[in-house]
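S.K.: with the sequence up front, the predicted model follows.
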Amino acid sequence: MEKQLTIAARNHQLTNINVWTADSQWLVYDVRPSQSSFTGLTLERVNLSGESEVLYTACHGAHVGVVTASPTHPQRYLAIHGPEYPEQRGHYDFHHRRGVVVQGGVAHTLDACDITPPFTPGALRGGTHVHVYSPDGRRISFTYNDQVMRERDLREDVRNVGVAVPLGAVRTPRRHPREYDGSHFCVLVSQTTSAPRPGSDDISRAYEEGWVGQRGYLRADGRRQYSALAFIGDTRNENGDTVAEVFIVDLPLADAEFAIAGAYPLQGTPARLPAPPAGITQRRLTFSHRRRWPGIVNQPRHWLRSAPDGSEIAFLMKDEQGVVQLWGVSPCGGAPRQITRSKWSMQSAFSWHPQGGRLAIICDNSVMAVEAHSGEMQRLTIRSDQPPGSEAVVWSPDGRYIAFLRQVDGWQQIVITDAH
C-alpha cells in the first residue's frame, strides 16, 4: 500500500541512494524544482508520520541539493553546495560546486579547492557531485569536473570519479576567490582521456559510481578486497562510437595510502588532470561492443549498484530484442548475467534489498520487486497512467519500505510502499 509523505505545493527530490536515515525512520530530500534546476535553498527530512523539518538553509546566493544520509551517523548528511556570492565567485556549474557535510544545521566543506598552481595534494581544482558514504561511513565517493582543464581546453574537462578519505583537513593558499579549505583528503580514482583509442579499454568519462559490497568482495583467489568502486566508463568501439561499459577500481585498505602519488601528481598539473594514488588501476568488467544493442543504457539514467555481499554489480542493458533489462556482472569479471526477462523495459534507477536477494525498480509504470536469482517480478504498486519518477527507488535499511517519487496534482511528491 502506498503512503504519500510530502504534501506541500512544491517539488521534492530524492537522491538515488542513502536517502533513509540508518534507523529507517526519516527520508532526506531537497526542494529543487527539477533535477536539472539547481535552485533549491533547503535540505530537509520527513518521517514516516509525515512530519518534516529543515536540516540546512543556504544563504548568500548559494543553493543546495542532492542530499544523502550517513549509514552510520543518524544526524550526518552529505550534499552539493553551490557558490556563495556567485556574482564574484562564479555561478553554479559542474566545475563550480562542492560537497558539504551537514551536521547540526551547519555545512562543512568536504573537498578543498586550489585552482592556482602549484596545486595542493588532497585538494581538487573543480566541482564535485552526488556524494555518497561508503557502507562503513568512512569514505565518500563523488563525481568530478575540473575547472583548470576546462579553461585550458573544454574537451579536456572530462568527468571522473573520486574518493574523499578522513586524513585531516586540507588547507589551501587561497590565492583566488574560488579557493577554499576542505575537511577531507580528496583524490581521483578513475583515469580518463579526451581521445580514447577505438577498440581499447580507454574511457572518456567515468560516472554513476557505486560502492561494491558492504565489506567489499571476494577476489578470484579467495582473498577479500575490502574497498572498491564500480562505475560506468565511456569507451569507443572499432568504429569510434561511444559504448558505455562497467569498470571497477580496487581501493587501498589504509586511508594513508591515498596520499601516496603514483606515476603522476595526485593534485595534477596545469596540463594534466589530478591522477589516482599509487596502485589504483581500473579494470573493465563488461565487453559489449559486438552485441546487437551494445553498452550500458543511459536512459533511464541509473547508477551501478552492488549486491550487499559484493558478489554482483547490477546495471541496465538492452536484451537482444531491444528491451531494457536488469543485468549483473561479478566484480571479478566474466560474462554478464541477465536478471530480468521482462516484456516491458525497466524505467528507473534501482536499489538492492539491504540483505540482498531482491531489487526494487520501476517497470510497467509500477514499483516492482525483482528476485535476483530468478528474475521473477512482483508488482508492489498499482499500474498508474504515468510511471513513478525514474530518479530514485530506494529500499529502507530495515527492508520494510521502498521510497520513490510520484507526480501528485502537478507536484513531485515522496511516496513509500510496503516492501513485504
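M.R.: Sure thing, it's come through.

S.K.: hey, let's count contacts and neighbours off CA atoms from now on
M.R.: Will do.

S.K.: residue at max distance from the center of the chain?
M.R.: Arg175 (31.0 Å; C-alpha atoms, centre = their mean).

S.K.: put this next to the first one:
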Amino acid sequence: MTEKQLTTDARGHQLTNINVWTPDSQWLVYDVRPHGGSFTGSTIERVNVETGETQVLYQAKDGAHVGVVTVSPDEPARYAFIHGPENPDALWQYDFHHRRGVIVSEPAREQAVTLDALDITAPYTPGALRGGTHVHVFSPDGSRLSFTYNDHVLHEHDPVLDLRNVGIALAGSPVTSAKQHPREYDGSHFSVLVSNTTPAPQPGSDDINRAYEEGWIGQEGYVKADGSRQRRALAFIGDTLSAEGEKHPEIFVVDLPENDADYRKAGDKPLQGTPETLPAPPAGVKQRRITFTENGIATQPRHWLRASPDGTQIAFLMKDHNAVVQVWTVSPNGGEPVQISHGVQGIQSAFSWRPDGKSLALICDNSVMRLDVQSGEMQRLTPRSDIAPCADAVVYSPDGRKVAFMRQFEGYAQICVADSD
C-alpha cells in the first residue's frame, strides 16, 4: 500500500467527484476552498502527480468565486467549472440559481468562455437558461456536458417551484441572449433540461420533485433490451414519494437524441420555459424509472450514479437487510438490483470505476479500497486511519494505475494519490 500526499499548503484543496485527471493521467485539477460546503475560492489549479508541481489554470476577478472543476477526456485539455457572478451585490450574488459554467482550454488559459447563456427576461430564448448550473461533466466523447440546474425566474416567483433538475450543454451551437437585464449573458453551448420534475409528486407514482447526482451511461452508451444501441444516456437520482408520502430516492434514466438538431425541437412545453414553468426537455427525451426499491436508495454518503464503461451496470449505494450501506448495480434497462459489496462496515464515500470496468474505488473502514465487481472482495489501497479520507471524491486515473482522493491535515483537505494495485 503506497500513498502520496501532493498538496501541503494551508488551504483547502477540493477535488470534484469525477473527471479530475488530465487525459494523460499526469495532472489532477482542483479548486481552493476551506471545505467542500463553501464556495469562496478564486483559483482553479492543477498538481502534477509525479513532481508535485502546481499551476494556476484560472484566476477569478471582480469578486467572483470559482470551483468544482472537471477535465475533458480528449486533448487538448479543457477545464469546465462553476463561475460565480462578478461584482456581486445585494440583489445578485452567488447562489444555486446565480452561477454559470465556463470552460478554459489549453493552451490559452486566460479566457474563460461561458457555456450556458442566461436570459431571465420573458419570453426567454431557446438554448439559454434562466438560472445557475453546477457540476459540469464532459460526456465520454467530449462533445457535450451534463450539469444540475436551479432556476432564477421561478426562485423569484416562489422558491418552492425552483426544483433541482439535470441538463446538458451541446458544443457548436452558440446562443445569444437578448441581454435586457444587466446580468444576462451569451453562451458557447446550446443548453436544455432533460429531466422532468413537479413540485407536487403523486404519492406512489413515478413523479419526482428533484433530479440530481447524474452520470453518463457507458463510453458508447448501452445496449437496449431489443439489441439496439442507445448512443447517449444519463442516469440520475429522482426523489419520488411513496404511497405513504415519504421521500424515496430512486434511479431514473433519460435516453438522449443522437442528432444534435433534435435538441432544438420542443415537446409539449417550451424548451425555454415560461414565467410560470421551468424549461422543458426536448421532444423525444423521456425519463424512465429504473429502480423500485423498498426504502429508496441511499443519499448519504453523498454519491453520484456511475455507469460501467461498457454501459451494462449503473452503480449506486443502498442499505442491505442489515441497514449497512453497500454498493449495488442495476441495468439501464431496469430489473432487480444486484448487491456487489457485502462488508460489515458501510461504504463511506462517492466512488468511480476503473477504466477496465473490473473494479470500483471507494472508501470503506477508513481506507481507500478497491472493490472487485465480480467477486465483491475489497482490497485496501491505503492503511486504515483513525479519520477516514474525505468522502467527496475517490477517482481512478484514465490509465487505471492510480486513485486520487483527499485527506484532512490540520483542518485542510489535501490531495493524495494511491497506487491502484
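M.R.: Done, it's in. Only a predicted model underlies this, so the values are computations on that prediction, with no experimental measurement involved.

S.K.: which one in structure 2 is aligned with the residue farthest from the centre of structure 1?
M.R.: In structure 2, the residue paired with Arg175 of structure 1 according to TM-score structural alignment is Gln180.

S.K.: burial count for the nearest residue to the residue farthest from the centre of structure 1 once chain neighbours are set aside?
M.R.: Leaving aside its chain neighbours, Arg175 of structure 1 sits nearest to Thr116 (6.8 Å; criterion: C-alpha to C-alpha, 6 or more residues apart in numbering). Look at Thr116 of structure 1: counted by other C-alpha atoms under 10 Å, it has 18 neighbours.

S.K.: so Ile382 of structure 1 sits against Ser366, correct?
M.R.: Yes: contact criterion C-alpha atoms under 8 Å: Ile382 of structure 1 and Ser366 qualify, at 6.1 Å.

S.K.: more neighbours: these two, which one.
M.R.: A count of neighbours by other C-alpha under 10 Å puts Ser366 above the other of Ile382 of structure 1 and Ser366, at 20 against 13.

S.K.: please look at that one and Arg379 and confirm they touch.
M.R.: Yes: contact criterion C-alpha under 8 Å: Ser366 of structure 1 and Arg379 qualify, at 6.5 Å.

S.K.: just give the closest residue to Arg401 of structure 2, not the sequence neighbours.
M.R.: The shortest distance from Arg401 of structure 2 to any non-neighbouring residue, by C-alpha to C-alpha, 6+ apart, is to Ser420 (5.3 Å).

S.K.: tally of neighbours for that neighbour?
M.R.: Ser420 of structure 2 has 23 nearby residues by other C-alpha under 10 Å.

S.K.: likewise for Gly410 of structure 1?
M.R.: 10.

S.K.: for it, give its distance to Glu391 of structure 1.
M.R.: 17 Å (C-alpha to C-alpha, to the nearest Å).

S.K.: residue in structure 2 paired with the residue nearest to Arg175 of structure 1?
M.R.: Aligned counterpart of Thr116 of structure 1 in structure 2: Thr121 (TM-score structural alignment).

S.K.: ditto for Val64 of structure 1
M.R.: Using TM-score structural alignment, Val64 of structure 1 pairs with Val66 in structure 2.

S.K.: just checking, Gly50 of structure 1 touches Leu5?
M.R.: Yes: between Gly50 of structure 1 and Leu5 there is a contact under C-alpha under 8 Å: 4.8 Å.

S.K.: which of those two has more residues huddled nearby?
M.R.: Neighbour count, other C-alpha under 10 Å: between Gly50 of structure 1 and Leu5, Leu5 has more, with 19 against 15.

S.K.: pretty sure the more buried one contacts Gln413?
M.R.: Yes: counting by C-alpha under 8 Å, Gln413 is a contact partner of Leu5 of structure 1 at 7.5 Å.

S.K.: which part of structure 2 lines up with the helix or strand hosting Phe247 of structure 1?
M.R.: Assigned by DSSP states H and E, Phe247 of structure 1 belongs to strand 242-250. Here strand 242-250 of structure 1 aligns to structure 2 at residues 247-255, judged by TM-score structural alignment.

S.K.: the strands in the stretch 151-300 of structure 1, which residues?
M.R.: 160-165, 185-188, 206-211, 217-218, 224-225, 228-236, 242-250, 282-284 (DSSP state E, counting those that start in this stretch).

S.K.: most centrally placed residue in structure 2?
M.R.: Central residue of structure 2 (C-alpha atoms, centre = their mean): Val135, at 4.7 Å.

S.K.: how about that one, what's its partner in structure 1?
M.R.: For Val135 of structure 2, the residue aligned by TM-score structural alignment is Val130.

S.K.: checking the spatially closest residue to its match that is not a sequence neighbour next. Helix, strand or coil?
M.R.: Distances taken as C-alpha to C-alpha, 6+ apart place Phe142 nearest to Val130 of structure 1, at 5.5 Å, with adjacent residues excluded. For Phe142 of structure 1, the assignment made with DSSP: H, G, I helix; E, B strand; the rest coil gives strand.

S.K.: and Phe142 of structure 1, how many residues sit next to it?
M.R.: 23.

S.K.: list the contacts for it?
M.R.: Applying C-alpha atoms under 8 Å, 6 or more residues apart in numbering, we find Phe142 of structure 1 in contact with 128-132, 161-163, 209.

S.K.: between all of the residues you listed, which two are separated the most?
M.R.: Thr128 and Glu209 (13.0 Å; C-alpha to C-alpha).
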